[in-house]
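**Student:** have a look; sequence and predicted model below, questions after that.
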Amino acid sequence: MKHFRLARAAAFVIALSASLTSISYAADPGKPEIRFGATAGPYSDQIRYGIKPQLEKEGYKVTIVEFSDYVQPNLALADGALDANAFQHEIYLKKFSEDHKLALSELVKVPTAPIGLYTHKHKTLNDVKDGATVSLPNDVTNQARAIILLQQLGWVTLKAGVDPVKSSERDIASNPHKLKLVPLEAAQLPRSLDDVDYAFVNGNFALAAGLKLTDALLLEKIPPYYLNLVAVRTADLNKPYVKDIANAYRSAAFGKVIDERFAGFSKPSN
């Protein structure tokens, strides 16, 4: 009986030690919960199906906080209400951080749905008529993306010397169809489709509204600087939980989720 008790005690100690070792090795002991912000739709779903399961296997509790605008996620990240967010590209992050004096940094780029030109009223781009209304994002960086596409269509031309990536309505030199541009908050663009002739809709909001990427009359070919990314506080870049987030996004398991659930998304090289 004595030997049995000793053996049982030894087995308990070994099991407890193994459990503690696994927890301390797998998860950042200083960060038991990761609060992850994202706009509702594909980027929160990427976290839900491709990132959260991996991080939870490593011992983290993962909470997803969804937003309906492009302002609050960075403010919440900067003040510590979030630990990471996924909704923006590098140009937007840099400008927003500069304008609001925030110390935020890119961690890793993520598969991204392109901005597209949608309509409920026309069959083709050739149907554009003089005086047509076109809604587009009202934030600086995403409005420039829409204007670049307008220029590619030949619907507008920009003033000489203007950097298209930084362009706005003020930089349009000619507008042969006399288009009426209607800047709106990005989240409101899908709802505008009943009121305008055409609408430029960011991919995440298009999918969240039930639109298909293949429904667009024109889809952007996303350059690297317009790929969405995961942002964290600059001071946290080298923390273990941040490295675990990056590894999850770079994993084969995440790649499989993208292939199965997010067909048509532009993928980063990192």
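**Tutor:** Nice, thanks for sending it over.
**Student:** all contacts plus neighbour counts: C-alpha atoms, from now on.
**Tutor:** Noted.
**Student:** in a strand, Trp245, correct?
**Tutor:** I think there's a mix-up here, since residue 245 is Ile and not Trp. No. Using DSSP: H, G, I helix; E, B strand; the rest coil, the assignment for Ile245 is helix, not a strand.
**Student:** wait, it sits on Leu55?
**Tutor:** Yes. With contacts counted by CA atoms under 8 Å, Ile245 reaches Leu55, the gap being 7.4 Å.
**Student:** dropping in the other structure now:
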Amino acid sequence: MKLTDISRQVVGAFAIAGVSGLVLVGCNNSSAPESTTEGSTESAPAETSETTTTAASGDIDPNHTKIVIGTTEGDFADMVRNQVKSSLEAQGYEVELVPFTDYVRPNLALAEGDLDINIFQHKPYLDTFKQANNLDLVEVFQVPTAPLGLYSGKKTKIEEAYKGMSVSAPNDPSNFARALVMMQDLGWITLKEGIDPLTASKSDIADNSKYDIEIVELEAAQLPRARDEVDFAIINGNYATDAGIKLTDALAQEQSFAYINWSAVKTADKDAKWVQDVTAAYNSDAFKKYAHETFPGYKYPKIWGEDHGAHMAGDKKAASTDAAASTEAPAAAQ
């Protein structure tokens, strides 16, 4: 099935999956209907083909010499264009980028074989989507992701928190749960024991007496514009960057790695050499340097062993992020 055929399944897939509330951190929320392809550079002239073949046979997967990568348009596509593509091509692979502008077709295209790997989603979305659509996909490695952050409103420092303050938060269930967990990590509220943090709701708040917070629920896209109407604002990373807010201006960022974005492949491919090579490209020193320079304030893959807050401005770094580097490693097909 080709990508143009897949577009006919979009409406049905949304209805089946029931995941419209799962907003993907770091993804561009464009509604344009079609994807495009960005091919590899032209092949080498005939006189160099022997040398190229010899290098390829030793350095790349001989059974899979072309890699088709699907991403949403924006940061994840830029990572391929500006760093990963050239790295894999230098190794001997042919690389094609297919940017998408929705969150349904990348997984369908991967399952149908039009993509080799996609990079655009967090694990809760992948788990929900593949179960609802009976897709045999698996996550492989994490990628730098714009995290949920606490930003100033009428107040400019966390120490200015007071009883009766107002805090805005995204109103969709998935991201509202993240906001509640973040407020608990800050010591502002207490959630009931034993709840699922991925589905936490207002009814799961056990204690709000410390600050008696007025939680103002807004559409995620409205949060940056409404900062001057609340004391603090909890904003999705992609909406913060879209509004021109620097992630390094966050007063705190979420500790959890549950919503950092992952790559995904068909389960049958997870141990293939080409997958290992793509994984190595995204975890190379060159890519880390590129990510640190290009995406300051992003949450970096846990396997990097870094405190993502280390790249935030000194006094704006949240003390709570120190715990992020020591939390239990996520279960994944690394």
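**Tutor:** Good, I have the coordinates. The structure displayed is predicted, hence computed values, not measured ones.
**Student:** nearest residue to Ile23 of the first structure in space, ignoring adjacent ones along the chain?
**Tutor:** Counting by CA to CA, 6 or more residues apart in numbering, Gly59 is the residue found nearest to Ile23 of the first structure once chain neighbours are left out, at 6.2 Å.
**Student:** show me what contacts the one you found?
**Tutor:** 23, 26-27, 32 (CA atoms under 8 Å, 6 or more residues apart in numbering).
**Student:** my guess is it is in a helix, correct?
**Tutor:** No. Going by three-state DSSP, the assignment for Gly59 of the first structure is coil, not a helix.
**Student:** do you know how far it is from Ala246 of the first structure?
**Tutor:** 16 Å (CA to CA, to the nearest Å).
**Student:** likewise for Ala27 of the first structure?
**Tutor:** From Ala27 of the first structure to Ala246 of the first structure the distance is 14 Å (CA to CA).
**Student:** do the same with Arg261 of the first structure
**Tutor:** 20 Å.
**Student:** map the residue nearest to Ile23 of the first structure across to the second structure for me.
**Tutor:** When the second structure is aligned by TM-score structural alignment, Gly59 of the first structure is paired with Tyr93.
**Student:** repeat that for Ala86 of the first structure.
**Tutor:** Aligned partner of Ala86 of the first structure by TM-score structural alignment: Ile119.
**Student:** tell me roughly how far the host helix or strand of its match lies from the first structure on average.
**Tutor:** Using DSSP states H and E, Ile119 of the second structure maps to strand 117-122. By mean CA distance after the TM-score superposition for the first structure, the fitted strand 117-122 of the second structure averages 2.8 Å away from its aligned residues in the first structure.
**Student:** what's that strand in contact with?
**Tutor:** By CA under 8 Å, 6+ apart, the list of residues contacting strand 117-122 of the second structure reads 24-25, 27, 67-72, 76, 103, 106-107, 110, 258-266.
**Student:** give me the buried entries from these.
**Tutor:** Neighbour counting by 16 or more other CA atoms under 10 Å classes 24-25, 27, 67-72, 76, 103, 106-107, 110, 259-266 among the contacts of strand 117-122 of the second structure as buried.
**Student:** narrow those to those in strands?
**Tutor:** 67-72, 261-266 (DSSP state E).
**Student:** just flag the most distant two among the residues you listed.
**Tutor:** Across those, no pair lies farther apart than Ile67 and Asn261, at 19.8 Å, counting by CA to CA.
**Student:** helices of the stretch 101-250 of the first structure, start to end?
**Tutor:** Per DSSP state H, counting those that start in this stretch, the stretch 101-250 of the first structure carries helices over the ranges 140-153, 203-208, 240-249.
**Student:** mean neighbour count for those helices - can I get that in CSV?
**Tutor:** Converted to CSV, the helices of the stretch 101-250 of the first structure look like this (neighbours: other CA atoms under 10 Å):
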stretch, mean neighbour count
helix 140-153, 20
helix 203-208, 21
helix 240-249, 19
